[in-house]
Every structure is written in structure tokens, then in C-alpha cells.
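Novice: Sequence first, then the predicted structure, then my questions.
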Amino acid sequence: MKVHDWNELSLEEVTPLFYRKVVHTAGMTIANLSLKKDAHVVLHDHPNEQVSMVHSGRLLFHLGGQHIEVGPGQSLEIPPHLPHSVDVLEDCEVTDLFTPRREDWLTGNDAYLRKSQAAPAQS
């Protein structure tokens, strides 16, 4: 058994609008995210099942031809290999759970996240 103290974990700046603290266990990854309004996570997919739990703010997920808004107290389950992107509608605090753990995050092969900047302008 291991205790993880979120207060002692360093806050990683992924982009100026996207910050995270991460715990990797043998079988899962847990990420506490701070996302700023107008951030955009580019279209991507991964072999991990994902559950996004919104604590504050609102996110708009684009996946499988659907647009799903998720707010405080709500969770969204995303199956493995489903391409998805996210627009941050309000400053957000989110916990993401992934299983199996995010090997791409452990090895630093998550460059797609670093491309996630401000949401594209609406015309």
C-alpha cells in the first residue's frame, strides 16, 4: 500500500491553460487537472478507458459525432480508442481516471496535449 499526498505533488504546466498533478499506480493513472476557460484539448485517442469527473466549471466533449457538456458533479465515461477533443467553457477542476495507466504520460509521449491551446475561434 502507498499513500499519495496531492499537496506534495508538483503541479505540471502542460500549457499556459492546462495544469496537472498525476499519480500512476500499477494499473491506473489518476490526474487532477486545472483547466482555464477557452483551453482546447486537440482530437486524440488512447487505449485507456477514461472517466472524467468535473468538480467545478464546464467542459464540452466532442466524441463519436456527439457534443456532450459536463458540469460540476457529473462524470463522463470514454471507452478506449474513441477519438475525442475537449473545449473548456469555464475554469475547471477535473479528476481524470485512466485504466490501464497512461504509459504515454510516463514516457513523455503526450505531445498532443502540449498542442492543446486556446479553443479555435468560432465563426
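Specialist: That came through fine.

Novice: can we go C-alpha only for contacts and neighbour counts from here?
Specialist: Fine.

Novice: Please work out how many residues are found near the nearest residue to P47 once chain neighbours are set aside.
Specialist: Distance criterion Cα to Cα, 6 or more residues apart in numbering; nearest residue to P47, sequence neighbours excluded, is P80 at 4.8 Å. Number of residues near P80 (other Cα atoms under 10 Å) recorded here: 15.

Novice: Give me the secondary structure label for P80.
Specialist: coil (DSSP: H, G, I helix; E, B strand; the rest coil).

Novice: Would you mind measuring from it to T29?
Specialist: For P80, the distance to T29 equals 14 Å [Cα to Cα, to the nearest Å].

Novice: structure B:
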Amino acid sequence: MNFKDLTNKSLIADNDIDWEDLGAGVKRKIMAYDENLMLVKVDFEKDAIGSVHNHPHLQLSYVARGSFEVSMGEEKKVLNEGDVFFAPTLVYHGVRCLEAGLLIDVFNPHREDFLK
């Protein structure tokens, strides 16, 4: 399934979407989006890094599996399965995977850079 197909779908099966290998032990699946909202699964191998970055989007991330050291601005905290972090607009944030894991990221608006 390509990214354009996702904008017209309301019921989406995980198996219908391929993982995109980002390298260095990280891969993602864009599960669904429209112009205002996007849900992305991001899978991390142990010790993989989600480098510190910022963006104009609001981001909520749910730890679906594993353990992550999360940096948010000047703060760092270990988050585990069931925990959540919120990245406000333009705040620098990143993760280091302590135990192989999966993040469920939600963005507002959608991340156009992910679709290229």
C-alpha cells in the first residue's frame, strides 16, 4: 500500500503496510493520515537512537513495547510500556532505546517530510 492510498482508508490492516527501513535499527510504518493528523509506528532495536530534533508539529508518542530514555528539552526520563511523551511545537526531543521497543507516534498536522 502506498502513502496516497492511506488518505482514503478508514479501516487499515497492519499487514497491508510495509515497514520502511530507516537504518541504524529503526523502521517505521505510516498507518494513517490526513492533512491534520498522522499515526506512525516506529520500531527500534535495542540501543537504536531517535536523534534529537524538533519540528513544527505537535507530537504524542505512546510506548507500546520496550523501554526508552527520552530527552525533552533539558529533561531526560526513562519511559516504559504504557507511558507517553508529548513533544510541543519546536521543542527538541529524542530517544535512546534501552530494550527493543515500539513507539506509536501521532502528529498534528501530518508530517509531509515522511511522505517523500
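Specialist: That came through, no problem. Predicted model only: the values in this text are computed from it and were never measured.

Novice: in what helix or strand does the residue nearest the centre of the second structure lie?
Specialist: Nearest to the mean C-alpha position of the second structure, by Cα atoms, centre = their mean, lies D105 at 3.7 Å. In this structure, D105 of the second structure sits in strand 93-108 according to DSSP states H and E.

Novice: what's the mean deviation for that strand versus the first structure?
Specialist: If you overlay the two and look at strand 93-108 of the second structure, the average distance to its match in the first structure is 0.8 Å (mean Cα distance after the TM-score superposition for the first structure).

Novice: How about residues contacting that strand?
Specialist: By Cα atoms under 8 Å, 6 or more residues apart in numbering, the residues outside strand 93-108 of the second structure that reach it are 36-54, 57-73, 87.

Novice: do stretch 51-59 of the first structure as well
Specialist: 69-78, 86-98.

Novice: which residues of the second structure does that stretch align to?
Specialist: Under TM-score structural alignment, the alignment places stretch 51-59 of the first structure onto residues 60-68 of the second structure.

Novice: repeat for stretch 86-106 of the first structure
Specialist: So stretch 86-106 of the first structure sits over residues 95-115 in the second structure, by TM-score structural alignment.

Novice: Over to stretch 2-13 of the first structure?
Specialist: Using TM-score structural alignment, stretch 2-13 of the first structure pairs with 10-21 in the second structure.
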